[in-house]
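> I need the structure of the sequence given here:
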Amino acid sequence: MSPLNSADFTNDSIVHPDFFFISGFAGIPHTNYYYVFMGFVYALTVVGNTFVMFMIYTDHCLHSPKYIVVFNLALCDLGVSTALIPPLIDTFLFKSQLITFKACLTNMFFVFGFLNMQSFTLTFLSYDRCVAICFPLRYYEIVTNKSMLVITATLWIIAGLAILIAVIFMSRLSFCKSTVINSYFCDHGPTFRLACNDNTPNYVISHSHPVLIFWLPLLFITVTYICIGRALLKIAAASERLKAMQTCTSHLILVSVFYLPICITFAMGASIHQNARIINTSLGTVLPPMLNPIIYSLKTEEFRESIKKLYRRKNISVTVWNK
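Presented below is the predicted three-dimensional model:
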């Protein structure tokens, strides 16, 4: 069966393919090992982020504005990994590289929706740190559980609408020639470029979306840390300054892990080989969700204390049971 519908293409008709073909890692040697590695990454991601959400949900000491955002980040990490890795393994390890048009748009919506929210959540965490250090006496007045929930819900709406608009415009395109997507999932750019009718709105979206979702949040994070740096310089005691800086280390590591691969890919532009771009973007997308819970577990004092309390409760329960 031809991947294209049998309807004749005219200027006024919209032709959607029955299937797209995900080319993915074609031409890259030893990819089976890479898929096994992806499965390992996904397993760690699920365990780590589920554990973070469990700890925040069960420990009332973590029911604070900051950890509402951390819970949301863990949820986004779990979502984007689930939208990417299981379909990737199914597509390439089991040689099922055909995907229906509707399934492709659905995959695109969830992958980019969760990625959008990851970026927004990291930005939101920088706001939390900025208020905590620049306005410590007013922190609990400005940053409340209610305000965090309202802002988080607003960001979810913005993130969803941003990709929903892209998906709607994608559904208005006709595909009457190639249906081979040069990516490892239904990526927006490689997909809309296959269209044979006017794709100007999609082109505009592909250039404006990174600005809204990545570059503006990264600029906001940079500005907040400039403000944090100026506030730290006003702290006379070196020990207090160091203590304040340490509250930012976990967030700075998360920001670096998430944004550096994106910056490298954009900086190299067209000069980067297609296979290198695919490997770089795939690793840059799936590794941060795996690393984020590890970073928070090791770098955040409140979270370490919560884990210790859980461990002590478990030991007490075991001792009582043995008696």
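
> switch to C-alpha atoms for all contacts and neighbour counts from now on
Fine.

> ranges for the helices of the stretch 1-150 of the chain?
Using DSSP state H, counting those that start in this stretch, the helices of the stretch 1-150 of the chain run over 31-58, 65-92, 101-134, 139-142, 145-171.

> can you put the ones you listed in CSV and add distance to Ser183?
Shown next, in CSV, are the helices of the stretch 1-150 of the chain (distance: least, C-alpha to C-alpha, whole Å):
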stretch, distance to Ser183
helix 31-58, 14
helix 65-92, 11
helix 101-134, 12
helix 139-142, 43
helix 145-171, 16
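
> among these, which is nearest Pro17?
In terms of C-alpha to C-alpha, the element of the helices of the stretch 1-150 of the chain nearest to Pro17 is helix 101-134, at 6.3 Å.

> name the helices or strands packed onto the closest one?
Applying 3 or more C-alpha pairs under 8 Å, 6 or more residues apart in numbering; DSSP states H and E, we find helix 101-134 packed against strand 19-22, helix 65-92, helix 139-142, helix 145-171, helix 216-233, helix 238-268.

> To compare with the earlier structure, here is another sequence to fold:
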Amino acid sequence: MENQTIEYLLVLNGMSDLPSLQLPLFLVFLLIYFMTLTGNLLILYLIITDSHLQTPMYFFLGTLACLDISYSSVTAPRMLFDLLRKRRSISVQACITQIYFFICFGVSETIVLAVMSYDRYIAICRPLHYMQIMNWNVCVQIVSGMLVFSGLYSLMHTLFLSKLTFCSSNVLQSFFCDLPQLLQVSCSDTFINALLIFLSGIIFQLGIVGVTFFPYITIITTVLKIPSRNMRSKAFSTCSSHLTVVFIFYSTIIFNYFLLNTNNVTEEKVASVFYAILDPFLNPLIYSLRNQELKMSIRRALQKL
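Next up, the predicted model:
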């Protein structure tokens, strides 16, 4: 039974079983993936080259852009490759590896979004102490700690996954390996895995959601008291873009893991596309369209050409 996990191949159901849709879907998602890479690399380029953007806020935005590139690259290339072939098999080891990086980058993104909320809270509510609290050493330590924690958190889940056995032909109703779906097709007792997901998810997510949303109560109160209309507009522009990204990220995950009817394969695939493919694509668009400083930086970069 243990050796079956080494040789056994899982089958990904993919985006569509209709041959006529394979090429159109490939072209659409190839374009989305290319635009995801381009948008996030553009944000990274602006942050590195524009001295106006070399602040802790944009340091974390650059970190988010790196994570979006990594997050989408875990699933999109494999999905594009599978759209060009008939049989979409994947080994158990490769599936668990994909889950490891998917969880790792996903958890890292939730932490960065929470840190960005705290960063906005310090900048708006305690501006005189901003550079003392959010200095570069602190920023680097936060990102380093985030990566270590995310790696260990993901490793915990994948180590328990490696103990499972797969003793019959199983098809994952998705275009990539996801943790709940892999548990569904295992013939082992997955109670410990499910309990681990529930407990760690509750403890981690409640803490992260609190850190992400609680500062905005004070932020909104403080911004409304600012006498200058331009300063209020600038503060709201940076906060609104971050809140929009947070809302899209959490709403797609909540819908997929808590509200989705798992008997409907089409709904499940649509939800997976949103949080695995479209979220990293939308983030740079939201920040570039709603953030005034980024738009000014783009204009300055274009003027230099």
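
> just to revisit the earlier point, quick one: which of the helices of the stretch 1-150 of the first structure is nearest Val318 of the first structure?
So among those, helix 31-58 is nearest, using C-alpha to C-alpha, at 19.3 Å.

> Can you give me the buried ones in that closest one?
For helix 31-58 of the first structure, the neighbour count (16 or more other C-alpha atoms under 10 Å) marks 35, 38-39, 41-42, 44-46, 48-50, 52-53, 55-56 as buried.

> With stretch 164-184 of the first structure instead?
Within stretch 164-184 of the first structure, the residues that count as buried by 16+ other C-alpha under 10 Å are 164, 166-167, 169-170, 172-176, 179-184.

> which part of the first structure lines up with stretch 190-198 of the second structure?
Mapped onto the first structure using TM-score structural alignment, stretch 190-198 of the second structure spans residues 199-207.

> Give me the contacts around the matching stretch.
Ala166, Phe169, Met170, Leu173, His188, Gly189, Phe192, Arg193 (C-alpha atoms under 8 Å, 6 or more residues apart in numbering).

> And that stretch, what's buried?
So, applying 16+ other C-alpha under 10 Å, buried residues of stretch 199-207 of the first structure: Asn199, Asn202, Tyr203, Ile205.

> and what of stretch 223-234 of the second structure?
Val223, Arg232.

> residues in contact with that stretch?
Stretch 223-234 of the second structure is contacted from outside by Ile124, Ala235, Phe236, Gln292, using C-alpha under 8 Å, 6+ apart.

> By neighbours, which of the residues you listed wins?
Ala235 (21 neighbours; other C-alpha atoms under 10 Å).

> Burial check on the aligned partner of Phe114 of the first structure in the second structure, number of neighbours?
For Phe114 of the first structure, the aligned position in the second structure is occupied by Phe105, per TM-score structural alignment. For Phe105 of the second structure, the count of nearby residues is 25 (other C-alpha under 10 Å).

> any chance of the buried residues of stretch 199-207 of the first structure in TSV, with distance to Thr154 of the first structure too?
As requested, those are exported to TSV (distance: C-alpha to C-alpha, whole Å):
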residue	distance to Thr154 of the first structure
Asn199	29
Asn202	24
Tyr203	26
Ile205	21
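
> Those in helices, which ones?
Using DSSP state H to define helices, the subset of those located there is Asn202, Tyr203, Ile205.

> And what about the residue of the second structure positioned farthest from its centre, helix, strand or coil?
Distance from the centre of the second structure peaks at Pro227, with 36.4 Å (C-alpha atoms, centre = their mean). Three-state assignment for Pro227 of the second structure (DSSP: H, G, I helix; E, B strand; the rest coil): coil.

> how near is it to Trp136 of the second structure?
Distance from Pro227 of the second structure to Trp136 of the second structure, counting by C-alpha to C-alpha, to the nearest Å: 30 Å.

> Please apply the same query to Leu294 of the second structure.
When Leu294 of the second structure is compared with Trp136 of the second structure (using C-alpha to C-alpha), they lie 21 Å apart.

> So what's the residue count around the alignment partner in the first structure of Arg126 of the second structure?
When the first structure is aligned by TM-score structural alignment, Arg126 of the second structure is paired with Phe135. By the criterion of other C-alpha under 10 Å, Phe135 of the first structure has 14 neighbours.
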